[in-house]
Every structure is written in structure tokens, then in C-alpha cells.
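Undergrad: following is a predicted model, sequence given first.
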Amino acid sequence: MRETGVSNARPRLMAPLFLAVIASACVAPAPAPAPARISQTPVGPPQPRTAPLPAPVVPRPPAGLEARIATLGQSFSGSVGIAVRDVSTGWAVSYNAQRPMPQQSVSKLWVSMAVLDAVDRGTISLSEPVTVRRDNLTVFHQPVRAMMGANGFATTYGALMRIALTQSDNTCNDMLLRRVGGPDAVRGMILRKGLGRIAFGPGETLLQSGIAGLEWRPEYAQGNGFQVARAALPYARRQAAMDRYLADPMDGATAEAIAGALARLKRGELLSPASTRLLLTTMGDSRTGPQRLRAGLAPGWTLAHKTGTGQELGGLATGYNDVGVITAPDGRSYAVAVMIASTRQPIPVRQRLMADVVRAVVASHSWLGSAPTIAAQ
């Protein structure tokens, strides 16, 4: 049936428009842009960029001193290491100073430094009483033996340190070593303070008996028991033990490291001011080895030092050393280390080498010009 009065063309014209409207109504509107987030962190003024600090410039050492030290080292018949360091400016000259050399009694310096470091930390008092008895005796040089009565020698650890440094007493040094905690405590101090290639041995009795090819026995400390036992050994055994020691010394240290440590000690970088003054003053009172470094001083110059002397075998001397701080009348100081690992040269020749190193430093001093000085600690 047909509907009357309705045109078929009109609905066809409106259909597309109607569908478009419906479609637009079904499409979700685009979301509005989110508001910008405001930082809760306060923003200050722009920070200026800081350039890294330049490394300190270490001046060149005097050329004449470099040449003289090289000549002294090269002309000496034996294995020697030499190092000189200006305490104030840091320049250094050296000869064969990177090779570890036997320290012998130079190592007493590190024992005393470990003791004073413990004093600074409040774990040891130099006024603490102690008695040296016969069963405490060790080997070789022991002036404290003559101070002992029937009940031993009653003293303090401070006095033991003074005897060990100024008279190089082995027994006093070993008693200090035990009190501070043994060889590991000294090694720990050396590592903690960054002293470089400085090894520390097992103590006088084990060190000296090992060098000789012996195993330590307590009876060796009585009289000349050690020397008698050593002399009874076959020469080949002693030679083999000595060769092992010189090839890799248990107490080996480089002249370079020792001079560097002495310079830092003088600058007050290793101990408290009071302990620094005490150690340097005590080293200054030492009169061991008067013909070594001390013989090269000019009038008005001073020396705070520690010597070392090792065993000899078949005319070969080992561990003949002297290290210290020399100070000019104007206050400028130099750390000096002369380490003779081995030589067949007689004692006067060894001593002259050491004195000549100091003479070379003294001679170059007037050519250095003005520079900051480190006051005596």
C-alpha cells in the first residue's frame, strides 16, 4: 500500500546529514592538555662552575746536586741507594732509590713512630713503668745489659724509646715492639700512614738469626751465645742464608720511601705536634755513626737521624745505613737517606760516601734562592 502526500526524494536528501550528526555525537571529545607540573624543589640562582684545582708545581732540583748525587752513587763500589728531598718544596734527587735495601736498625725509627702514634691515640703512655730482665735480652748491641742489676732494670717505655733511638739498643727496641702490638702493629702503622715501600721484619732475634742461617733459641741471648752458634755453622749454609736476605730483605725499604717519610715527619704530617717534636729531638740527640751523615755537616747545621748496621760475611758488609733530616741555619730542611745494601769497601770509604752526600746538599743550599721553610718541629 502506497502512502499518500509524502515525497520519496526528501528522505534521501537528509539521510547523510542525519548520519553525520549522529556519528559526531558518538565520538568522545579530545582530552584537554594537562596543566604543567610545578616542581616542589626550590630553584636557587645558577651555581658557578668551579675549575679543578691545579696540581701543585714541584720545582726542579738543583742540576748540580742531581749530577753530584749520580756521580757519588755510580763511583761507589757496592749496591747503594741515595735519596734527598727538600722538605719545604718537595723536589727530590736520587740514585738507585727505588730498590729495597736492608734497613737493619733504621727500622727502629718505625717502632718508635708506632709507639708515638699509639700515644697520640691514647692507648700507650710513655710514663708507663717497665722492667728489663735477663730473659728480655736479644742479640748484638744492648747497652741496657750494663744497666741491669740483680732484679733487672726498672724504667719507663719513654726511656726505652730514648735508649733504642740514641744508642740503637736491640733489647729496648724489641720491648717497645712487643708493647705496641708486635710486627703487625708496625706494619699496620706504615700502611695506614701511606709511607710507601717500607717493610718491617719479625723483630731483632728472628731477623738476625734468619740472616745467619740459624733458628733462634733463647740461650743465644746469654753472653756471646749467638756468635758462637753462628760460627759453628757451615760457611755454605751461612752464605745461602745471606744471599736469600740480600735478594729479598725481610726489612727492605727504598731510600726514596724513607726520605719521603722523613720529610712528612718533619712537616708534622705523621704525628701530633708534641710527638713530632719528641721524635725529632730524640733523633737529634743520637750520637751513633758520628762519621756517617753527621761528618758532612757545615757549622750551624743540625741532624736528626737513625743509623743501621748489618752482619758481615766473608768481607761483605750488609745494611750499612744512615737516614735523617738535616737543617740549615736558616731553617730549611732536607730529608736524606743513604742505604748501602752490600759492599766490600772498608768502613772509612762507606762513611765518606755518606758524608759526601750531605756535603753536596750543603754546597747546593746557597744556590737555591728564597723558598718557604719549615720551622723545626
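TA: Structure received.

Undergrad: can we go C-alpha only for contacts and neighbour counts from here?
TA: Fine.

Undergrad: got the contact list for the residue nearest to residue 68 when sequence neighbours are not counted?
TA: Spatial nearest neighbour of residue 68, excluding adjacent residues (CA to CA, 6 or more residues apart in numbering): residue 360 at 6.8 Å. When contacts are counted by CA atoms under 8 Å, 6 or more residues apart in numbering, residue 360 touches 65, 68-69.

Undergrad: switch to 10 Å and redo it
TA: Neighbouring residues of residue 360 by CA atoms under 10 Å, 6 or more residues apart in numbering: 64-69, 72, 296-297.

Undergrad: which residue ranges form the helices in the stretch 251-377 of the chain?
TA: Taking DSSP state H, counting those that start in this stretch to define them, one finds helices in the stretch 251-377 of the chain at 255-266, 273-284, 347-365.

Undergrad: which one of those helices is the most hemmed in?
TA: For those, average neighbour numbers computed from mean count of other CA atoms under 10 Å are highest in helix 255-266, which has a mean of 25.

Undergrad: tell me which other helices or strands that one touches.
TA: strand 78-86, strand 92-95, helix 273-284, strand 302-308, strand 316-327, strand 333-343 (3 or more CA pairs under 10 Å, 6 or more residues apart in numbering; DSSP states H and E).

Undergrad: most tightly packed of those?
TA: Mean neighbours per residue, mean count of other CA under 10 Å, is largest over the helices and strands packed on helix 255-266 for strand 333-343, with a mean of 28.

Undergrad: relative to helix 255-266, how tilted is it?
TA: Taking axes from the mean of the first three to the mean of the last three CA atoms, to 10 degrees, one finds strand 333-343 and helix 255-266 inclined to each other by 150 degrees.

Undergrad: helices or strands up against strand 333-343?
TA: Packed against strand 333-343, as judged by 3+ CA pairs under 10 Å, 6+ apart, are the following elements: strand 78-86, strand 92-95, strand 101-102, helix 235-247, helix 255-266, strand 302-308, strand 316-327, helix 347-365.

Undergrad: tell me the contacts of residue 271?
TA: Shown here is residue 271, whose contacts under the criterion CA under 10 Å, 6+ apart are 113-114, 116-120, 193, 264-265, 277, 279.

Undergrad: residue 127: which of the helices and strands packed on helix 255-266 is closest?
TA: Ranking the helices and strands packed on helix 255-266 by their distance to residue 127 (criterion: CA to CA) puts helix 273-284 first, at 13.8 Å.

Undergrad: list the helices and strands the closest one packs on?
TA: Contacts of helix 273-284 with other secondary structure elements, assessed using 3+ CA pairs under 10 Å, 6+ apart, are made with helix 108-120, helix 157-167, helix 255-266, strand 302-308, strand 316-327.

Undergrad: and the next element down the chain from the first one?
TA: The reference is to helix 108-120. Using DSSP states H and E, the helix or strand that follows helix 108-120 towards the C-terminus is strand 129-132.

Undergrad: the structure to be compared is supplied as follows:
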Amino acid sequence: MNLAPVLAAMTFVFFSSMSVPAQTTTTLTRRDVSQAFKLAKQKSQGNLGAAVMDFQTGECIDINGDLPFPMQSVYKLPIAINVLSQVDKGTLKLDQRIQVTPADYVTTAQHSPLRDKHPDGIETTLNSLLELMAGESDGSACDVLLRLTGGPRATSRFLQEIGTTAVHVLNTEKEIGANSSVQYANTATANATVGLLKTLYNGRTLSEESRSRLLNIMTNTPTGPRRIKGKLPPTYSVAHKTGSSRTVDGVTAATNDVGIITFPDGRAVAIAVFVNDSRADSATRDEVIADVAAAALKYFSAK
């Protein structure tokens, strides 16, 4: 018997009730959420790692939360935190001028609005590079900021210093673009990622000014509108960072989204969703992330 149509129907029925995690008479149990995560994994046609943490209670629900997944551009989040940490220390300044040359640019196969708009190079500010990296996921801006902060491994050391040991930044964007296997060295677990987001949210790592700056950039990003935000009402605010790889031979190594969701009443949760080595199409991969977010938010909104 072919079970695929049956599974598809079950998945549709289950997630149809998840699309709006608003105040309703229907609530979910932890078991319901775990089942939703399992169905999302099946839907992904690949691997899924996800975690959601309620900042108020500390409660966390995950699937494969301690397994490492390739971050792709999610790794720009810890890089941005390190940049702003150095701004807070006075090592770097937001208004300092930085000369960017064509030699700094990632390949044309990689995303870089900076390169596309200024092919001959440009002198710009550190703040502009930060906004390009964290807001528009610009690979060239990322590599320049990595250089200014001591390279990828300096970011990894910074993460260890603040207690984040399962998020690894080891390569530049250029290196990842030159060899797709390199992305698998730059990994994070979902549980470690929501822990990092909690550290950011609580202001333990950055000044209030720097924290607000980064969260504002992440809230206004145009990337990934159908991922975490895909099935949430507009009354929920989402500060997030996406990560995406190319599709090779029908397999997409990374479709990710991580961030902080703020409820209308001011409560907040951290969420990290990594979809890895998926054979599903782009819309389905995005919906997998949206399904995880919707199920988790419906559960936590009833608390």
C-alpha cells in the first residue's frame, strides 16, 4: 500500500489548524507539538533540527536539538553580535570609514547587493556593512566584517567566551562559496542557537543600544517572509536571520531561519529551525519552517 497520499493528507489536516497561533479555544500539548515537529520533518524530505524556547519560563521544545546543522547565512548572526561587542568595547566604531575593493567581493554566484551596486568598490561605514550583512545577508559585507574582527575563528572564540559552544564559525563566505562541502564545517545546533538568542535578548552580551540596533535590523530584514513569519499573524513581531544554500542535484543543503518572536502582550520566544539535505521544493521547505513556528507559537501562546 502506498502511504504517501495518506501521510500527505494527515499532514495537511494537522497543520491546517496551526496556521494562526492566536488566542483560540483549541490548545496544544507538548506531545502535540512534538508530533507537529515530526510531521514537519517528514514533509521536509530531509533532516530537521528545531528548538523553541519561552524566555519567560525557560521551557524549550525541540527535535534533534543537539545535532549540528550547516548554518549558511545564519552564521552572520553571531558575527554581527561579535562586531557590536567590539563596538561596545571601543575597538571598532559604527561611523568608521572602510574601503571595500573588488578583491573583497564574493563570487557572482553568491548574494551581495554591495558588489552588484558598486562593482568598482566603495568607501562606506562599518554600520552600513553591518546593515548589509545582518539585514540583507550580503556575503561581501560579511567577509569584510570578519576581517575587521580578526577572522572567522575569532568569532568562534568570542562565542566560547560567552558560553556558546555548539555554534562554529570557521570559514569566510568566499571559502564557503568556493567549495560547497565547507558549509558543513560551519554548524550550529538548534538548542545552542536559541541559547545564543536568549543571551542577545537578555542583554548579557551587548549594550542596550547595540542590542536594539541589531534586533531592529533583524526585524526589518526582507529575507524569508514565508519561513518563521509565514503563518503568524502580523501582530507578532519577528527579528530573524535566514540561511540558504544552493540546490545541487535536487538536494538543498540548508534552508534555515532563526530569531526572536515577540507576542502582542510583550512575551517572547526564541526559535531556530534548520532544514538540511532536503529534496523538497523551495516553497515546501519554507512551509516546513512556518509549520514549526506556528505549532510552537500556538502552544506557548496558551501559557
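TA: Received the coordinates, thanks. If you're wondering where the values come from, they're calculated on a predicted model, not measured in any experiment.

Undergrad: ok so, going back, just send the helices and strands packed on helix 273-284 of the first structure back as JSON lines, with distance to residue 92 of the first structure too.
TA: What follows is those, written out as JSON lines (distance: least, CA to CA, whole Å):
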{"stretch": "helix 108-120", "distance to residue 92 of the first structure": "21"}
{"stretch": "helix 157-167", "distance to residue 92 of the first structure": "26"}
{"stretch": "helix 255-266", "distance to residue 92 of the first structure": "9"}
{"stretch": "strand 302-308", "distance to residue 92 of the first structure": "18"}
{"stretch": "strand 316-327", "distance to residue 92 of the first structure": "14"}
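
Undergrad: residue 82 of the first structure: which of these is closest?
TA: The minimum distance between residue 82 of the first structure and those falls on helix 255-266, with 5.8 Å, by CA to CA.

Undergrad: residue range for the closest one in the second structure?
TA: In the comparison with the second structure, helix 255-266 of the first structure aligns to the range 190-201 (TM-score structural alignment).

Undergrad: what's the mean gap between the matching stretch and the aligned bit of the first structure?
TA: Superposing on the first structure places stretch 190-201 of the second structure at an average distance of 1.1 Å from its equivalents, by mean CA distance after the TM-score superposition for the first structure.

Undergrad: quick one on the thing from earlier: residue 178 of the first structure is nearest to which of the helices and strands packed on helix 255-266 of the first structure?
TA: In terms of CA to CA, the element of those nearest to residue 178 of the first structure is helix 273-284, at 19.2 Å.

Undergrad: just want the angle from the closest one to helix 108-120.
TA: 160 degrees.

Undergrad: now the angle from helix 273-284 of the first structure to strand 302-308?
TA: 70 degrees.

Undergrad: just how off-centre is helix 273-284 of the first structure within its chain?
TA: Distance of helix 273-284 of the first structure from the chain centroid (CA atoms, centre = their mean, to the nearest Å) equals 17 Å.

Undergrad: give me the mean deviation of that helix from the second structure.
TA: Counting by mean CA distance after the TM-score superposition for the first structure, helix 273-284 of the first structure comes out at 1.0 Å.

Undergrad: got it, and stretch 352-359 of the first structure?
TA: Between stretch 352-359 of the first structure and the corresponding residues of the second structure, superposition yields a mean separation of 1.0 Å, by mean CA distance after the TM-score superposition for the first structure.

Undergrad: still on that earlier bit, aligned partner of the residue nearest to residue 68 of the first structure in the second structure?
TA: Looks like residue 360 of the first structure aligns to residue 295 there (TM-score structural alignment).

Undergrad: roughly how far does its match sit from residue 56 of the second structure?
TA: For residue 295 of the second structure, the distance to residue 56 of the second structure equals 18 Å [CA to CA, to the nearest Å].

Undergrad: what's the answer for residue 220 of the second structure, then?
TA: When CA to CA is applied, the distance between residue 220 of the second structure and residue 56 of the second structure equals 24 Å.

Undergrad: quick one: which of these two has more around it?
TA: Between residue 220 of the second structure and residue 56, residue 220 has the larger neighbour count (other CA atoms under 10 Å), namely 14 against 9.

Undergrad: so which strand or helix has residue 23 of the first structure?
TA: Assigned by DSSP H and E, residue 23 of the first structure falls in helix 9-26.

Undergrad: and the next helix or strand past that helix?
TA: Counting by DSSP H and E, what follows helix 9-26 of the first structure is helix 63-75.

Undergrad: circling back: so how do I select the buried members of the contacts of residue 360 of the first structure in PyMOL?
TA: When burial is assessed using 16 or more other CA atoms under 10 Å, the buried subset of those is captured in PyMOL by this command:
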select buried, resi 65+66+68+69+72+296+297
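
Undergrad: max pairwise distance over the contacts of residue 360 of the first structure: which two?
TA: Farthest pair in the contacts of residue 360 of the first structure, by CA to CA: 67 and 297, 19.8 Å.

Undergrad: most centrally placed residue in the first structure?
TA: To find the centre residue of the first structure, average its C-alpha atoms and take the closest one (CA atoms, centre = their mean): that gives residue 195, at 1.5 Å.

Undergrad: does the equivalent of it over in the second structure sit in a helix, a strand or a coil?
TA: The alignment partner of residue 195 of the first structure in the second structure, by TM-score structural alignment, is residue 164. In terms of secondary structure, residue 164 of the second structure is coil; the call rests on DSSP: H, G, I helix; E, B strand; the rest coil.

Undergrad: so residue 164 of the second structure touches residue 193, yeah?
TA: Yes: the pair residue 164 of the second structure and residue 193 qualifies as a contact (CA atoms under 10 Å) at a distance of 8.2 Å.

Undergrad: so what sits against both of these two?
TA: By CA under 10 Å, 6+ apart, residue 164 of the second structure and residue 193 have these common neighbours: 78, 199.

Undergrad: name all residues that make contact with residue 144 of the first structure.
TA: 132-133, 137, 152-153, 160, 163-164, 167, 169-172.

Undergrad: can you check residue 93 of the first structure too?
TA: Neighbouring residues of residue 93 of the first structure by CA under 10 Å, 6+ apart: 60-63, 65-70, 82-86, 256, 336.

Undergrad: let's go with 7 Å and repeat that
TA: Contact criterion CA atoms under 7 Å, 6 or more residues apart in numbering gives 61, 66, 83-85 as the residues in contact with residue 93 of the first structure.
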